[in-house]
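Engineer: below is the structure, and that's it, no one-letter string:
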């Protein structure tokens, strides 16, 4: 009876009227559907299902102690693995979780709805080998039959991930395949793509790229084993992005074909994009997947989720459903002793962790295209870290199998509410173009290097209009205080150190940047926040620095950076390609004394991606034109306290 009760709880979230008994389901086929503008998984019984999953439900390591470290292992807690499964399944039901994510035991053992990671491309040697070779398709077809065999007749099998965090790092793909031997199919396709893009014009190609020494024509470009690099100031990023779409299109075409041939009843979720997405890769992916799997690093310690991110996925994919396949919260205060040694979401205390995770659960549910969110992971990393060095307090339980009580209590409540919240999810309606934006009053501090204290729903300015053919790649927040006008940004774009060939200081003209124009009553003032990468990487990500310069971007690019007097700017988005920063502009830099609530100003904001590939602005004009025309700037008013009501962590809720 207890097992039946647990299964009913797992398959029947609070918003579902009846349970699907998967052991007696009429089919093994899960589906996705959109009802009243909201995306859902559908069980084999046809019921709505919002996945609240957990990754790494595998019992832990096969050993408890090794190399001076203590690991989470079922052998320390239960007589058998079966006993561990029964205990864990009961816990998850009580905590409001209903499914299993990646790296979990087979669904036949867990008896939980599961999405299985096949590692199909990696096993078939698609990535970083010769993906256009005919043998690659044969290998993927054969491997898919083998890898899906244990799951294909199970109603607990929702579907498959083809791989994990392939990344689609555009610059790396371009440089790598430029160095491959001439007899590889993919090197030949690379040269064909470049020649086609430049209409067979070698001079046009070399205006954007530096070919290897001694390479002076297309035939020698094919035979060269040295890298081709992109030059500053050109338009080479367009063909780099195009090449990414070509390779990604090949991958998703083969993966879809192989998985659906091997298991026609299964859903295909793609390859778990890694807290970032390449727009060309998403466009290539969308026609081939049932839903897009996306890993996510929450944007602030209060559970805020930047709106541009999932809105961009919606626009790129034509509204495909999205499954968040990893998300996490760590705290420096933890029983395992994890150091939390990287750039992933970490807060100070377990109380903060519980509050932020619960808020994020609700914020995910408020996104109409999401069909679930899957926590990473069930247990903490061992003290001192995994074999790859990652050492985080990600667990629902510690390495001694003790639940983190505050986290569990908060997530249990949030999980119970999530399906009902999701049923009411709607995309926010943008304000009218002539509506006055109220800048909230908030004494934020850039020294904190965090957006947690920002009143984000109130301070988020209207969505920036992207350049033709692009989607939004970031968003901007404004607040004010007696000290000045504060600005924050969250965005994404990938910069590859090995692609770009430059001498001396990084050229400002190729930098990711944010331009701000403000007229607070003393005439228009313009300033530009540039993000500059290092020459080499010390960690697995480049550590950026911010330069805040007077004038529009063109002024600094042509004449050098003159710092904004008295301004402060801090970059703290160490997980590039996610870019997060904040800045404070003193009122003196805008030519006025500290104003009073109700004062008016006009402003425009423009952002430009690496290598000038795409832009967006509040006025909808290209950045140079936007900064030059104050008549187009948006009317704003300084609020008295927090505009729009109480400060809240209900991040991405429509207002």
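Structural biologist: Cool, the structure landed. Because the structure is predicted, anything quoted here is derived from the model rather than measured.

Engineer: when you work out contacts or count neighbours from here on, use the C-alpha atoms and nothing else.
Structural biologist: Will do.

Engineer: so residue 304 touches residue 364, yeah?
Structural biologist: No - Residue 304 lies out of contact with residue 364 (Cα atoms under 8 Å); the separation is 9.3 Å.

Engineer: contacting residues for the residue nearest to the spatial centre of the chain?
Structural biologist: For the chain, the residue sitting closest to the mean C-alpha position, by Cα atoms, centre = their mean, is residue 275 at 2.8 Å. For residue 275, the contacting residues are 294-297, 578, by Cα atoms under 8 Å, 6 or more residues apart in numbering.

Engineer: what is the nearest of those residues to residue 171?
Structural biologist: Proximity to residue 171 was ranked across the contacts of residue 275 by Cα to Cα; first place goes to residue 578, at 16.0 Å.

Engineer: any idea how far the residue lying closest to residue 400 once chain neighbours are set aside lies from residue 300?
Structural biologist: Across the structure, with Cα to Cα, 6 or more residues apart in numbering as the measure, the residue nearest residue 400 apart from its sequence neighbours is residue 72 (6.6 Å). Note on residue 72: its distance to residue 300, by Cα to Cα, to the nearest Å, is 28 Å.

Engineer: try this one next to it:
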């Protein structure tokens, strides 16, 4: 009997075949799942892009229907004078645009094609990106202004590229008169505001910067300077009286100080009794470098501070108005609430008080700053513009180790605190605007003074911080109503 040849399959082989089939099936399922996920992600991405487009289109529709070409609210009116000016209507201060519509200055500082130069790099990384992206400062400026309008802003703030000035958005100019005469916001150096050099600097700058702009309807006005030192602060322990005591005897500021004391005391013996000194004449004071710390001398420090402030504001106001009588003087961007004597000294010689006002959002800092602003307004009866504020976040990838303010955790917190800050400010009847610092982020490697923070609306690569932008747009478009409603809103 013939036996059939049979082949036996090993059980191990069967197991391996089954395992291989299972692996292939799982891979197929995984590949299909990944394919479907990719499709879903692509669909979601497209929907996000479309949502952002519709969001932008909605903001543009609101802007075109509710605002005029300057960014003034067409549903609220003042007097049309052809230039920006200030009015108080039903107890609230407003800027009024050339068409006569009520205007809140919603600005951004340092909208600058050149960005921030980094000494360690030898160039500005922001400028490197945008020069390659746009090819010219003019094309960059067109896009920057277009973006700002879409985001509900209506003002080009200080230190911005001149190419932005003719793109259909109101703008401001910082003159830096005291800076030209030797003062420094960075070190706290004080200029002699009584000197020939200071007057000549004011004349030169006003002739060059103000005279050509006197008929420009898009110009809101001029900042005289930025963050001058008016008292002892983090930059110096001196009062300005002590700085002027250090001037040489031939300096006009030193002569003004001695004349102030001569007019106050009349006789040198009266000053000696008050100061506990033994000068033989007031002329001796021209050679003196230091004043005592008596109560009388402290009162004289405050009294002469008002004389200094009045000299600074009166001289700059009159010279600027000589060359351009049509536009506003927007103050000198105080870094903090200055001494009362400075505020009294500016009355009559500025149209607006400007204050740079950063806050710690994790504290009651905002409430404290508003108390300061209320006191400034109470003493001067003048409207106030917030000319710097910002929030920087640690999820930006930037160090945030130098620069004003306390870092927050995320971009969501930046957006949250933007809303909180602007709403709180716009509820005040004397606040007429707020300017964010700044358009683009600072370099990771640090700018000229080491600042390296996430202050920007856009990144170094010129990409918008979308979470912040979307919140800012909503808040900006509601600013006029927030101001109108006030504390009741």
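Structural biologist: Perfect, thanks for sending it. Everything numeric in this text was worked out from a predicted model, so none of it was measured.

Engineer: TM-score for this pair?
Structural biologist: Once superposed, the chains reach a TM-score of 0.76 (TM-score structural alignment, normalised by the length of the second structure), with 414 aligned residues with a Cα RMSD of 3.2 Å.

Engineer: any idea what the residue nearest to residue 400 of the first structure aligns with in the second structure?
Structural biologist: Residue pairing (TM-score structural alignment): residue 72 of the first structure is matched to residue 126 of the second structure.

Engineer: same question for residue 51 of the first structure.
Structural biologist: Under TM-score structural alignment, residue 51 of the first structure pairs with residue 105 in the second structure.

Engineer: so how many other residues sit close to its match?
Structural biologist: 30 (other Cα atoms under 10 Å).

Engineer: so who does it touch?
Structural biologist: Taking Cα under 8 Å, 6+ apart as the criterion, residue 105 of the second structure is in contact with 95, 153-155, 432-435.

Engineer: residue 317 of the first structure too?
Structural biologist: With contacts taken as Cα under 8 Å, 6+ apart, residue 317 of the first structure has the following neighbours: 282-283, 285-287.

Engineer: neighbour-wise, which of those leads?
Structural biologist: Sorting those by how many neighbours each has (other Cα under 10 Å) puts residue 285 first, at 26 neighbours.

Engineer: that one against residue 250, yeah?
Structural biologist: No - under the criterion of Cα under 8 Å, residue 285 of the first structure is not in contact with residue 250, lying 9.5 Å apart.

Engineer: which position in the second structure aligns with residue 289 of the first structure?
Structural biologist: Using TM-score structural alignment as the criterion, the counterpart of residue 289 of the first structure in the second structure is residue 350.

Engineer: can I assume that match sits in a helix?
Structural biologist: No - the assignment for residue 350 of the second structure by DSSP: H, G, I helix; E, B strand; the rest coil gives coil, which leaves it out of any helix.

Engineer: what's the local residue count around it?
Structural biologist: What residue 350 of the second structure shows, counting by other Cα under 10 Å, is a neighbour count of 21.

Engineer: same thing with residue 242 of the first structure?
Structural biologist: 18.

Engineer: for the first structure, what's the longest helix?
Structural biologist: Counting by DSSP state H, the longest helix found in the first structure is helix 237-262.

Engineer: trace residue 452 of the second structure over to the first structure, please.
Structural biologist: The equivalent of residue 452 of the second structure in the first structure is residue 391 (alignment by TM-score structural alignment).

Engineer: pretty sure that match is touching residue 379, no?
Structural biologist: No - taking Cα under 8 Å as the definition, residue 391 of the first structure is not a contact partner of residue 379, at 11.7 Å.

Engineer: tell me where the stretch 301-450 of the first structure has helices.
Structural biologist: Using DSSP state H, counting those that start in this stretch, the helices of the stretch 301-450 of the first structure run over residues 307-317, 350-365, 405-423.

Engineer: pick the most deeply packed of those.
Structural biologist: Of the helices of the stretch 301-450 of the first structure, the one with the most neighbours on average (mean count of other Cα atoms under 10 Å) is helix 350-365, at a mean of 24.

Engineer: need the contacts of residue 275 of the first structure in TSV with secondary structure and neighbour count, can you?
Structural biologist: Below are the contacts of residue 275 of the first structure laid out as TSV (DSSP: H, G, I helix; E, B strand; the rest coil; neighbours: other Cα atoms under 10 Å):
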residue	secondary structure	neighbour count
294	strand	25
295	strand	24
296	coil	22
297	coil	19
578	strand	20
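
Engineer: still touching in the second structure? Go through these.
Structural biologist: With both residues aligned by TM-score structural alignment, their matches' Cα atoms under 8 Å, the contacts of these that the second structure also has are 294-296.

Engineer: dump the residue contacts of residue 32 of the first structure.
Structural biologist: Taking Cα under 8 Å, 6+ apart, we find residue 32 of the first structure in contact with 39-42, 290-291, 321.

Engineer: ok, residue 72 of the second structure next?
Structural biologist: When the contact criterion is Cα under 8 Å, 6+ apart, the partners of residue 72 of the second structure are 96-97, 101-104.

Engineer: how does it look with 10 Å?
Structural biologist: When contacts are counted by Cα atoms under 10 Å, 6 or more residues apart in numbering, residue 72 of the second structure is found next to 63, 66, 95-105, 154, 480.

Engineer: can you list which of these are found in helices?
Structural biologist: Among the contacts of residue 72 of the second structure, the ones falling in helices (DSSP H) are 63, 66, 480.

Engineer: now the second one: how far from residue 73 of the second structure?
Structural biologist: Okay, so that is residue 66 of the second structure. To residue 73 of the second structure, residue 66 of the second structure is 6 Å away according to Cα to Cα.
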